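J.: starting from these lines, generate the structure:
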Amino acid sequence: MRVVFAGTPEVAVIALEAIVASGHELVAVVTRPDAPAGRGRKLVASPVAQYAEELGVEVLKPVKPRDPDFLARLTEIAPDCCPVVAYGGLLPQAALDIPPHGWINLHFSVLPAWRGAAPVQHSIISGDDVTGASTFRIVKALDAGPVYGVLTEPIGPKDTAGDLLTRLAASGAKLLVDTLDGIEAGVLEAREQPADGVTLAPKINVEDAELDLTAPAQRVDRLVRGCNPAPGAWTTFRGERLKVLEVELSDEDLKPGELQATKSTVTVGTGSTAIRLVVVQPQGKKPMAAADWARGIRLTPEDHLGPDASPTAQTEQAVQAEPAGGAGAESSSA
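T.: Okay, the predicted model is just below:
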């Protein structure tokens, strides 16, 4: 079967490698345009584009998938099917209609749960015990198309979004190839998703990753793990942002935001029992062990994490923040 693969980030390369190793013919790749990266902000091709170029495969980088030139070229290529993993663009009906077997998406959840851009992160943050991956035919509605295949994956108590996505990318790549095999052989039939059980997983922004230390410890732990590696859970310390990349649950009793440090541990209070900070990243610095951070900043009894709850402090913060405008960044869903 002639396929055109659509994907952009590193996680999609694993599925692309599996397709290359399969019996299907990869005739082209669709990916997002080159984007600025690094300190120099130079334009860099996506991981999928880089891999495809190494293979000598044609790479299409439409600014928008509805561009007439892109649609014309895809029509000329005439793929039988277009497998998709984390492409990041909204496909118009004109593109969906080109391959006879459609666009088959590998999505990292058990649909209809967690439709959207960040299913792995939301499954961890919400405390799910099990997640998985699904292959489905893309339709106009978000992640609502009929499903070909499903696999499940348990979520461990220490799993981060990065850990879970790495496992799902590998098992999902096999699921995607198996789906293509079944479609080509005519033995696999897609089934409509159930109407019940639909949950949404929109992109998680930096604002969503702020820790609420008045929440129970387990909820704080889940947000930290769900936002690792990106965008990174965070709180504030002495008026600056402090990323919290890894924590451990503790049975100690401290007030929310209260800090307690020894030579080897740093503990902070939550709405229930305390948590131990394991890895943090101060603003403008690299990640470091929390104990090393605490030694370097020399904690005082007045120090705490999170915004100061006192009315005076809140008024001072509001006055200081007023000139900046306070506007938050907007996001677009993929």
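J.: contacts, neighbours, all on C-alpha from now
T.: Fine.
J.: which stretches of the stretch 201-334 of the chain form helices?
T.: Secondary structure of the stretch 201-334 of the chain (DSSP state H, counting those that start in this stretch): helices at 217-226, 290-297, 311-321.
J.: how near is Ile54 to Thr179?
T.: Ile isn't right for residue 54; it's Glu. With distances taken as C-alpha to C-alpha, to the nearest Å, Glu54 is found 26 Å from Thr179.
J.: so what's the residue count around the residue nearest to Asp34 when sequence neighbours are not counted?
T.: Distances taken as C-alpha to C-alpha, 6 or more residues apart in numbering place Ala45 nearest to Asp34, at 4.4 Å, with adjacent residues excluded. Counted with other C-alpha atoms under 10 Å, residues neighbouring Ala45 total 19.
J.: is it true that Ala45 touches Thr31?
T.: No - Ala45 sits out of contact with Thr31 when judged by C-alpha atoms under 8 Å, with a separation of 9.1 Å.
J.: now show me the structure for the sequence below, then we'll compare the two:
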Amino acid sequence: MNQPLKIVFAGTPITAVPALELLASDPEHFQVVAVLTRPDAPQGRGRKLTPSPVKQFAQERGIAVLESNPAEHDFPEVIRATGATCGAVVAYGRILKQPVLDALDQGWFNLHFSLLPQWRGAAPVQRAIWSGEQVSGATVFQLTRGMDEGPIVAQSTVEIGEHETSGELLDRLAHDGSHLLAAALEAVAEGRANPQPQPQGAYEVAQKITSSDAHIRFDVPAFAADRHIRACTPEPGAWCYLHEQADSEGLLLHVLRAQSAASSEHEPPQSLAAGKLMATKKAVWLGTQTEPLELLEVKAAGKKAMKAADWARGARLSDQAYCD
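T.: Presented below is the predicted three-dimensional model:
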């Protein structure tokens, strides 16, 4: 009987936990000997130092957690001392330099949430939705010095739902991708893996989306505003300024969910200027360059998330209210 593949798992957010859980739950094929994750970070209003979801899972399962910085010169020796022969990476958030990549005999393999070589970089799921793509997927590739440029071991595809947010799609890909990663690592262990170089060419890079990027524009077609909102939900959160009167100061308003007039069960207004708000008894409409968007869920500054129609009734919006 073959020995299980000894793995160091590098990951940080909740997105990485399904893959770690799957590998740790299959002792016949894998032994996760250590976890490498980002340092504890301040969370919440109290800014209390909190371990990453991956660290929390590792501690619950009794898996060793590496606290060393991978940029330190002796880190390759720390990795070798674990007894691992292979590394698995899912949303770790740090670059592993060549001496670290060389420390494990069978290499490091990354689960990336796009169909590489398209959307290399930090925000592949968000950028795919924002760009209007209808298909996404996951890729397992061998890590090299170039960003997300290593040879591909395995890929899987999924269709992007018409109303799917980046958070919802990322959750699907995290669970589907965990099985893709496990299958790829099993092939590596058995010598069946056949990594193929990525095609050459000019491809979109998935730059990180900042809070400033998430500021919604309404002087664009409704489909573009809808993609923008879905791409930025839940992180960093699509937002705009609400003006309750024509000359009033803007108040922060997060738009958590919206839909096109064509998808609504309510009758949209015939004409609504870009950025103009209009509330009826059952719906809240926001004008764009084309047809209006129906706001479904919002979060006003200092308030809880709520249905847009309920929020509008409480806010008592005037007929001059608009967003920019």
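J.: on that earlier part again, out of Glu54 and Thr179 of structure 1, which sits in the more crowded spot?
T.: Higher neighbour count among Glu54 of structure 1 and Thr179: Thr179, with 25 against 8, using other C-alpha under 10 Å.
J.: show me what that one aligns to in structure 2.
T.: Here Thr179 of structure 1 is matched to Ala184 in structure 2, going by TM-score structural alignment.
J.: residues contacting the aligned residue in structure 1 for Leu49 of structure 2?
T.: Matched across to structure 1, Leu49 of structure 2 falls on Leu43, judged by TM-score structural alignment. For Leu43 of structure 1, the contact set (C-alpha atoms under 8 Å, 6 or more residues apart in numbering) comprises 34-37.
J.: picking that back up, what's the closest of the helices of the stretch 201-334 of structure 1 to Leu96 of structure 1?
T.: Leu96 of structure 1 lies closest to helix 217-226 among the helices of the stretch 201-334 of structure 1, at 32.1 Å (C-alpha to C-alpha).
J.: what range does the closest one cover in structure 2?
T.: The aligned range for helix 217-226 of structure 1 is 222-231, by TM-score structural alignment.
J.: neighbouring contacts of that stretch?
T.: 125-132, 163-166, 214, 216-218, 237-238, 255-260, 288-293.
J.: ditto for stretch 297-309 of structure 1
T.: 211-213, 235-239, 257-259, 261, 268, 314.
J.: just the buried ones from those, in ChimeraX syntax?
T.: Buried residues among the contacts of stretch 297-309 of structure 1 (16 or more other C-alpha atoms under 10 Å), as a ChimeraX selection:
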select :211,212,213,235,236,237,257,258,259,261,268
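J.: pull the most distant pair out of the contacts of stretch 297-309 of structure 1.
T.: For the contacts of stretch 297-309 of structure 1, and using C-alpha to C-alpha, no pair is farther apart than Ala261 and Gln314, which are 26.1 Å apart.
J.: report the buried members of the contacts of stretch 222-231 of structure 2.
T.: Buried subset of the contacts of stretch 222-231 of structure 2 (neighbour count, 16+ other C-alpha under 10 Å): 125-130, 132, 163-166, 214, 216-218, 237-238, 255-260, 288-293.
J.: does the corresponding residue of structure 1 for Arg127 of structure 2 sit in a helix or strand, and which one?
T.: Arg127 of structure 2 maps onto His122 in structure 1, with residues paired by TM-score structural alignment. Per DSSP states H and E, His122 of structure 1 falls inside helix 119-125.
J.: and the contacts of that helix?
T.: So helix 119-125 of structure 1 is contacted by 108-109, 114, 131, 155, 160-161, 164-165, 200-202, 219, 222-223, 225-227 (C-alpha under 8 Å, 6+ apart).
J.: equivalent analysis for stretch 34-42 of structure 2, please.
T.: Residues contacting stretch 34-42 of structure 2 (C-alpha under 8 Å, 6+ apart): 7-12, 48-52, 54-55, 58, 63-67, 82, 92-93.
J.: also stretch 137-149 of structure 1?
T.: 91-93, 96, 102-105, 111-112, 115-116, 134-136, 175, 179, 188-193.
J.: end-to-end on that stretch?
T.: Using C-alpha to C-alpha, the two ends of stretch 137-149 of structure 1 sit 10 Å apart.
J.: repeat for stretch 56-66 of structure 2
T.: 13 Å.
J.: swap in stretch 297-313 of structure 2?
T.: 13 Å.
J.: what separates the aligned partner of Thr8 of structure 1 in structure 2 from Thr50 of structure 2, distance-wise?
T.: Applying TM-score structural alignment, one finds that Thr8 of structure 1 aligns to Thr12 in structure 2. Going from Thr12 of structure 2 to Thr50 of structure 2 by C-alpha to C-alpha gives 12 Å.
J.: which one's more surrounded, these two?
T.: Taking neighbours as other C-alpha under 10 Å, Thr12 of structure 2 and Thr50 compare with Thr12 leading, 26 against 14.
J.: does that one touch Tyr92 like I think?
T.: Yes - because the distance of 5.1 Å satisfies C-alpha under 8 Å, Thr12 of structure 2 is recorded as touching Tyr92.
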